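S.K.: Need a 3D model of the following:
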Amino acid sequence: MAQGSGRKPLVADKRYSAGGRKAPARKPARKKKPKGKGLFGFLFGGGKKQKPQPTRRKTSTAKPAARKTAPRKSVKRKPKGFFGHFHAAFFGLIRWIFGLFWLVTWRVGMVVGLLVGLAVGYQYLRLPELETLLDGRARGSVTMLDRNSEVFAWRGDQFGGVVTTQTVSPHLKNAIVATEDKRFFGHFGISPRGVASAVRINLREGRGPLSGHGGSTITQQTAKLLCLGVVYDADVWGSEKAYEADCRQGSLWRKITEAIFAVAMEVKYSKDEILTIYMNRAFLGAGARGFEAASQRYFGKSAAEVNPAEAAMLAGLLKAPTRYAPTNNLQRSQDRAQVIVGLMKDQGYLTAAQAQDARDNPAQLSEAAAARAGGYFADWVMDKIPSFFGDQTTEDVIIRTTLDQRLQTAAEEAMAYIFENKVRKGSKAQAAIVVMSADGAVRAMVGGRETRVSGVFNRASQARRQTGSAFKPFVYATALELGYSPLDTVLDAEYCLDIAGSGQWCPKNYTHKFYGEVTLARALRDSLNIPAVKISEAVGRDLVRRVAGEFGLTSELADGPALALGASESTLIEMTGAYAGILNGGSSVTPYGLVELQLMGDDEPMIGISGGMGERVIQASAAQQLTWMMEKVVSEGTGARAQLQGWQVAGKTGTTQAARDAWFVGFTAEYVAGVWMGYDDNTPLSGVTGGGLPAEIWRETMIRVHYGLAPVALPMQAPTPIAVPQPNTDRRRRNSGNNVGQDIGQAVDGFLKELFGN
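M.R.: Coordinates of the predicted model:
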């Protein structure tokens, strides 16, 4: 640079001057910012802050020398511009939002976690000991045994006894886990994967996320079975159905509470204990609670004995107990079991050979299970016992009954045969059958065309219908008791009576013909109406009503002369019981089905036989003569279609006005059976009389009932031929027409004294 410019020459700063003078202080170096961690590091990273490293001054032993320092070039930064500022501001905002979100989330998470922990702890403290959770029924059960002490029906919630994971068949335990929760032994009570999968499936199928598939673990299902610890209270819920409906609700809050309860159970109980509770409380269709009850009900064996096919069928019931119950649809239940077998194989619980054997030999129902719930007979017995031992029982009750399952099957098959082969297609006509012994013990009962049902209208015991000519034997029973003979005659001719308030009434025969002077035996054989009315009027309607009532026809009987023609109503079981009184020699009968009722575990019965033979109504000789007359009805008269090869049969047809009801009731020396046929709405039958289809149903039933039995003669007595009486002597046995019964004198007085006392 030229001298004289007025400026000092530029020289490098000397770190050390010759004279020891300190160099001017340098500005401290700008601290380097640590490298950024990015968004993930900002949100989730932490760690220790990097300490700034102190600036170390370099020392040198070299002698100071003049050094030229290159002039520092000034770096011009380009202005960021609008987009640069926007970019920086945008990502800064994002970082701030995520930072705030993280700040709030982890704090809320801590609060929620604390609350969940407290909730789990609360539920944990409320959980009782294991033993109290195994039988969760709010009511007891009724088990019915037939006359051979074999189970044929159940009512209420059946509990077969406590089972554990150690006592049941390993196949059953494995089938349950494979079907309901394959991760059961690995999760902590809830399965997020299962819930997510269920939500995805529900949405894909067009349902709400919580509707349909629930993704519940076995632990959660057990929590639901326990109703989250809420115990049934009849005063609160009104009915067990309402209580269970509340337990099954699927709201979001309920799901959350259920999950908390499930986690508490996982803390309180072991996996095997949770599975034990589940196996004992699960409902498995047909009133079975728990796998022991279900195994006994469907297979007649313990849950410890079931094979892979049976285990798969039982486990398959968990999805929909009523739909897949083998008593409702065996094929559907077997198809479901095939799916379970496949799951067990895929998860290693069955070998390929075991799985194939289970597919080739599907589970089959036991005989008792195939009979379902006892049908009409079981319903009738339940109606006859006190409710606190029946449908409202809180105890487990055992009832021994009179049912003979062989005879029940006979009646059901006979009904099906006639309606399939003799009744026009599409007919809505109904029928009912009762079979009993002479002492009133009911052996079979069919209350309608649908035989494998329960809890429906029972036409055998509940339908009160006019009896028609099936009532006539009780008119003749009264006359025979008063001393009439089956060979006494009565004039079958036009006959009219004046009915107070109704005018003149003239009965007609079914054929609209008159047959002149006929014996009582022929009048009954051909079911003539005019002679029956004349005999009833001669012996007195009050006596006829009294005899019929004592034989068991307890319904209100008609007051007018139409009483003799069956204008009164009765049930089939009452009519059959009344005919049983004729067979047994003239003693009254109360039909019964209960032999003994006792509580499970007790040795002494609480209730004994509920019916049977009562007091004598007519003399044995009168009953035997009436049997002789009724045998003619079948062998020679209107009941010919009821004949049984090799057997003597006594019975009576009955057809009401306009053929709204058709009856045939009869007996052999072994059994009494009654058949009714008609429409539920009283529509007239088309071309049907008591001697037609009802007699054929009766015959088909009794053929099966008597199969394998040696014929036995009826206890009947043929009348002694009547000698021709001398003029002006006792005319009682030769009266006929309107004069019949005018001179019965002492016989009537004696009968009245016997019935009503002096």
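
S.K.: drop to CA atoms for contacts and neighbour counts, all remaining ones
M.R.: Noted.

S.K.: R77 - how many residues pack around it?
M.R.: 6 (other Cα atoms under 10 Å).

S.K.: any idea how far E240 is from S387?
M.R.: Separation of S387 from E240 (Cα to Cα, to the nearest Å): 16 Å.

S.K.: Compare neighbour counts for the two and give me the winner.
M.R.: Neighbours around S387 and E240, counted as other Cα under 10 Å, are more numerous at E240. The numbers are 15 against 11.

S.K.: where exactly do the strands run in the stretch 651-758 of the chain?
M.R.: For the stretch 651-758 of the chain, the strands defined by DSSP state E, counting those that start in this stretch occupy 661-667, 672-678.

S.K.: Most tightly packed of these?
M.R.: Comparing those by mean neighbour count (mean count of other Cα atoms under 10 Å), strand 661-667 comes out on top with a mean of 31.

S.K.: most centrally placed residue in the protein?
M.R.: For the chain, A286 is the residue whose C-alpha lies nearest the centre (Cα atoms, centre = their mean; 4.5 Å).

S.K.: ok, that residue to A358 distance?
M.R.: Distance, A286 to A358, by Cα to Cα: 24 Å.

S.K.: Same question for G342.
M.R.: Per Cα to Cα, G342 is found 10 Å from A358.

S.K.: Let me know the helix or strand that the nearest residue to D404 once chain neighbours are set aside is in.
M.R.: In space, and not counting its chain neighbours, D404 is closest to R443: 5.0 Å by Cα to Cα, 6 or more residues apart in numbering. Element membership for R443 (DSSP states H and E) is strand 442-446.

S.K.: Strand 672-678 and that strand, what's the angle between them?
M.R.: Between strand 442-446 and strand 672-678, the angle comes out at 20 degrees (axes from the mean of the first three to the mean of the last three Cα atoms, to 10 degrees).

S.K.: starting at the chain centroid, how far to strand 442-446?
M.R.: Relative to its chain's centre, strand 442-446 lies at 21 Å (Cα atoms, centre = their mean, to the nearest Å).

S.K.: Skip ahead from it and say which helix or strand is next.
M.R.: The helix or strand immediately downstream of strand 442-446 is strand 465-466, counting by DSSP H and E.

S.K.: Would you mind pulling the contact partners of that following strand?
M.R.: Where contact means Cα atoms under 8 Å, 6 or more residues apart in numbering, the residues beyond strand 465-466 that reach it are 566-571, 656, 661.

S.K.: Longest helix in this protein, by number of residues?
M.R.: helix 81-126 (DSSP state H).

S.K.: before we go on, could you also do this sequence so I can check it against the first one:
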Amino acid sequence: MSDSRKKKPPLVAEKRYGAKAASPKKAKPARKAKTKKPRSRPATRRPDAKKRTGILGFFTNLILWMLSLIWKVTWRSAMVVGLIIGLAVTYVYLQLPELDELLDGRAQGSVTLQDRNGDVFAWRGDQFGGVVTADTVSRHLKNAVIATEDKRYYRHFGVSPRGVASAVRINLREGRGPLSGHGGSTITQQTAKLLCLGVEYDKTQWESEAAYVSDCRRGSMSRKIKEAIYAMAMEAKYSKDDILSIYLNRAYMGGGAYGAEAAAQRYFGKSAATLNPAESATIAGLLTAPSRLAPTSNLKRSQDRAATVLRLMNDQGLLSDADTKKWQNNPATLSQAAQARAGGYFADWVMSTGPEFFTNNTTEDVIISTTLDQRIQKAAEDGLSWVFENKVREGSKAEAAIVVMSADGAVRAMVGGRQSKVSGAFNRAVQAKRQTGSAFKPFVYATALELGYTHTDTVMDAPYCLNIPGSGEWCPRNYTNKHYGEVSLEWSLMNSLNVPAVKISEAVGRDNVRKVAGDFGIASDLADGPALALGASESTLLEMTGAYAGILNGGSSVTPFGLVELRLQGDAEPLMGTGGGIGERVISDGAARELIYMMSKVVSEGTGARAQLPSWQVAGKTGTTSAAKDAWFIGFTADYVVGVWMGYDDNTPLTGVTGGGLPAEIWREVMQRVTDGMSPRPLPAFTPKPKPRPLPPKRENNRENVLEQLLRGLLGGN
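M.R.: Just a heads-up that it's a prediction; the model follows:
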């Protein structure tokens, strides 16, 4: 048995599997088994899965399932939203017009007013200086707009998520709603808003253009989404510079100016291509709040905003430190025309005299040539300011108005109130109807002279009463409450006596007086009673000054005018011409010359002495109404007629003011400036033969009383 064990060696692992391992055919399955090992891994995870079957595992699996679901819903929803946005953008893209159709989007045309020398002094309507592009404007303006409105303009696709997030953060921090206040809009989005997302203004669908614009500016969530889609469509359709060009042409920049070119011309009198950094920053600064920041509204506020824009340009590397400091220290200033603040009262008046469809409602660009003389306009404004600063108590609410015109009715200057640099304000020279007082008396004497009276004819100045049906007895009184006996017409007018004026009016006939005054251009209703002679009727300063111009030109009626010619921009032929001038004769040339002589005595020796001009012959008439509610002085040299009115808007009586006082002084200050540098010319008055002037007769033997009466007669009256 022992031998048999020795013959059979013990089995070992190597020999047990040795034969199989050596078999070449069975080697492949062994390798396959090794490659299949990873596939058997799920079986090894079973122990881990069992570990998650508890409460913790349940919640873990739930969270993983929810995240997986959210992810699947999110990316699928994103795909759907992206598809919808893409379709919407494509639809808008196909609706967008060509670039040229978007550059001028005004619903109203413009009116440009030129003075008598052809220089622009005012604008009305929607100004559009012409098409500009991002390449043709000053690079400083382009940089200022981008620095102020959208510094990442050239890096986004029309909408800036980063800008929106920043705006929302700022709004929340400042206590507003996420969409209230800062909007984070890009220049492209602002342009889309300017285009009203492609919706054109239709009068039949909107109550007014203001309602249309208000709807375009809505900031609701749905509107913001539409705006973003429109902006992206624009980015696909146009280049960045094209979109910027639309923006630079359509943006409102205050003062009635739409677009960069109109703003450059409006404020600085130059092209948008030549703007320096300070001027460019001023215009770019307007985009935030054009009406409030317009330099014509508040120059200091506009300059402060421009300084901020310059700093932003510097922060973004668009302006060097040296240039930033230079232009902040030298802010932009307004052109001379811009300083006039759109022409003031005169421009408003001219616009009101033209046809509505070419002025206030024009859809065309209109050029109006006017009679304005800017040198005379400045003289009127400066003269008025000087008197109120030096002669009127501080804080006075009294107002004044001035009209300067030539003998043919051409208005050379107009001031409708103390605040002369305004637009759209109440114009006291044209709109205020006030009692004229003794300023009406020249028309009483004009009637008498036309009917054959002379300046030497006399009238008795004594107590005088009339019985007026329905009113009883009426007794006119002189300003001095005294009477001077038999006086000449010349002396009566010179001292503005009331009783002789009424007697002459009754003698020549009130109807004749009304006709002469009306033919001279006083179109207001004239009083029917005897108080007509004393200026109880109301009239405007423009009417009265025009009537005096008729006296100066030799007795022919005058229609005051400011509009000389109206034409469309680009047309050589005018559509209409002068709307006024000299009309039909009212009184003879001889009567007019004699009246001018009598009125010259009013200034040289009578109640208008304060209006005297050294070396100049002046004729005129004072006027003060009952209770001193109105004070007038209207006078003329051989060249110009100037009317001055003074009073309170609420008819409060003036204190210590008559027509021969402050109004005459305003007249003199204005005419001193108007005639500066001019050579004096004589008035077209006749030269009377020397005759002794009738003096008031003695009423008492007392010599002192006679001298006193004579002295009071020479100095009295209004």
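
S.K.: Kindly indicate which of the contacts of strand 465-466 of structure 1 lies nearest V108 of structure 1.
M.R.: Taking Cα to Cα as the measure, V108 of structure 1 lies nearest T571 of the contacts of strand 465-466 of structure 1, at 73.3 Å.

S.K.: Alignment lookup: the closest one to structure 2.
M.R.: Counting by TM-score structural alignment, T571 of structure 1 corresponds to T540 in structure 2.

S.K.: how near is that match to A429 of structure 2?
M.R.: Counting by Cα to Cα, the gap from T540 of structure 2 to A429 of structure 2 is 6 Å.

S.K.: Name the residue in those two with the higher neighbour count.
M.R.: Counted by other Cα under 10 Å, T540 of structure 2 and A429 do not tie: A429 has more neighbours, with 27 against 21.

S.K.: Counterpart of that one over in structure 1?
M.R.: Residue pairing (TM-score structural alignment): A429 of structure 2 is matched to A460 of structure 1.

S.K.: Hmm, that match is touching A444, no?
M.R.: No. With contact defined as Cα atoms under 8 Å, A460 of structure 1 and A444 do not form a contacting pair (10.5 Å).

S.K.: tell me, what's touching these two both at once?
M.R.: Counting by Cα under 8 Å, 6+ apart, the common neighbours of A460 of structure 1 and A444 are 433-434.

S.K.: how about F86 of structure 1, what's its match in structure 2?
M.R.: By TM-score structural alignment, F86 of structure 1 lines up with I55.

S.K.: and what of V151 of structure 1?
M.R.: Match for V151 of structure 1 (TM-score structural alignment): V120.

S.K.: Run through the residues that contact the closest residue to that match other than its chain neighbours.
M.R.: Nearest residue to V120 of structure 2 in three dimensions, chain neighbours excluded: Q114, at 4.3 Å (Cα to Cα, 6+ apart). Contact analysis of Q114 of structure 2 by Cα under 8 Å, 6+ apart lists 120-122, 367-370.

S.K.: Export those residues to CSV and append columns for secondary structure, neighbour count and distance to W667 of structure 2.
M.R.: Below are the contacts of Q114 of structure 2 laid out as CSV (DSSP: H, G, I helix; E, B strand; the rest coil; neighbours: other Cα atoms under 10 Å; distance: Cα to Cα, whole Å):
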residue, secondary structure, neighbour count, distance to W667 of structure 2
V120, strand, 21, 27
F121, strand, 23, 24
A122, strand, 22, 26
I367, strand, 23, 32
I368, strand, 29, 29
S369, strand, 24, 27
T370, strand, 27, 23
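
S.K.: want to throw the residues you listed into TSV with distance to T74 of structure 2?
M.R.: Listed next are the contacts of Q114 of structure 2 as TSV, based on distance: Cα to Cα, whole Å:
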residue	distance to T74 of structure 2
V120	63
F121	63
A122	60
I367	61
I368	64
S369	67
T370	69
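
S.K.: Pick out whichever of those sits closest to P97 of structure 2.
M.R.: Closest approach to P97 of structure 2 among the contacts of Q114 of structure 2 (Cα to Cα): I367, at 30.4 Å.

S.K.: Name the nearest residue to that closest one, sequence neighbours excluded.
M.R.: Leaving aside its chain neighbours, I367 of structure 2 sits nearest to T112 (4.9 Å; criterion: Cα to Cα, 6+ apart).

S.K.: Correct me if wrong: that neighbour contacts G118.
M.R.: No. Counting by Cα under 8 Å, T112 of structure 2 sits too far from G118 to count as a contact (10.8 Å).

S.K.: higher neighbour count, those two?
M.R.: Counted by other Cα under 10 Å, T112 of structure 2 and G118 do not tie: T112 has more neighbours, with 21 against 13.

S.K.: Tell me the spacing between the residue mapped onto V475 of structure 1 from structure 2 and G577 of structure 2.
M.R.: Here V475 of structure 1 is matched to V444 in structure 2, going by TM-score structural alignment. Applying Cα to Cα, the value for V444 of structure 2 to G577 of structure 2 is 34 Å.

S.K.: Also P295 of structure 2?
M.R.: Here the criterion is Cα to Cα. By it, P295 of structure 2 lies 34 Å from G577 of structure 2.

S.K.: Out of the two, name the residue with the larger neighbour count.
M.R.: P295 (25 against 13).

S.K.: circling back to that earlier point, any idea how far the match of T571 of structure 1 is from A410 of structure 2?
M.R.: Relative to A410 of structure 2, T540 of structure 2 is positioned 16 Å away (Cα to Cα).

S.K.: ok, now E98 of structure 2?
M.R.: Here the criterion is Cα to Cα. By it, E98 of structure 2 lies 48 Å from A410 of structure 2.

S.K.: same deal with E207 of structure 2?
M.R.: Counting by Cα to Cα, the separation of E207 of structure 2 from A410 of structure 2 is 40 Å.

S.K.: and if you look at E473 of structure 2?
M.R.: Taking Cα to Cα, one finds E473 of structure 2 at 44 Å from A410 of structure 2.

S.K.: Those two: which is more packed in?
M.R.: The residue with more neighbours, out of E473 of structure 2 and A410, is A410; 26 against 10, by other Cα under 10 Å.

S.K.: Leaving out sequence neighbours, find the closest residue to the counterpart of the more buried one in structure 1.
M.R.: Aligned by TM-score structural alignment, A410 of structure 2 pairs with A441 of structure 1. Excluding the flanking residues, the one nearest A441 of structure 1 by Cα to Cα, 6+ apart is Y592, at 5.2 Å.

S.K.: right, and that neighbour touches R443 too?
M.R.: No. If you go by Cα under 8 Å, Y592 of structure 1 and R443 don't touch, sitting 9.4 Å apart.
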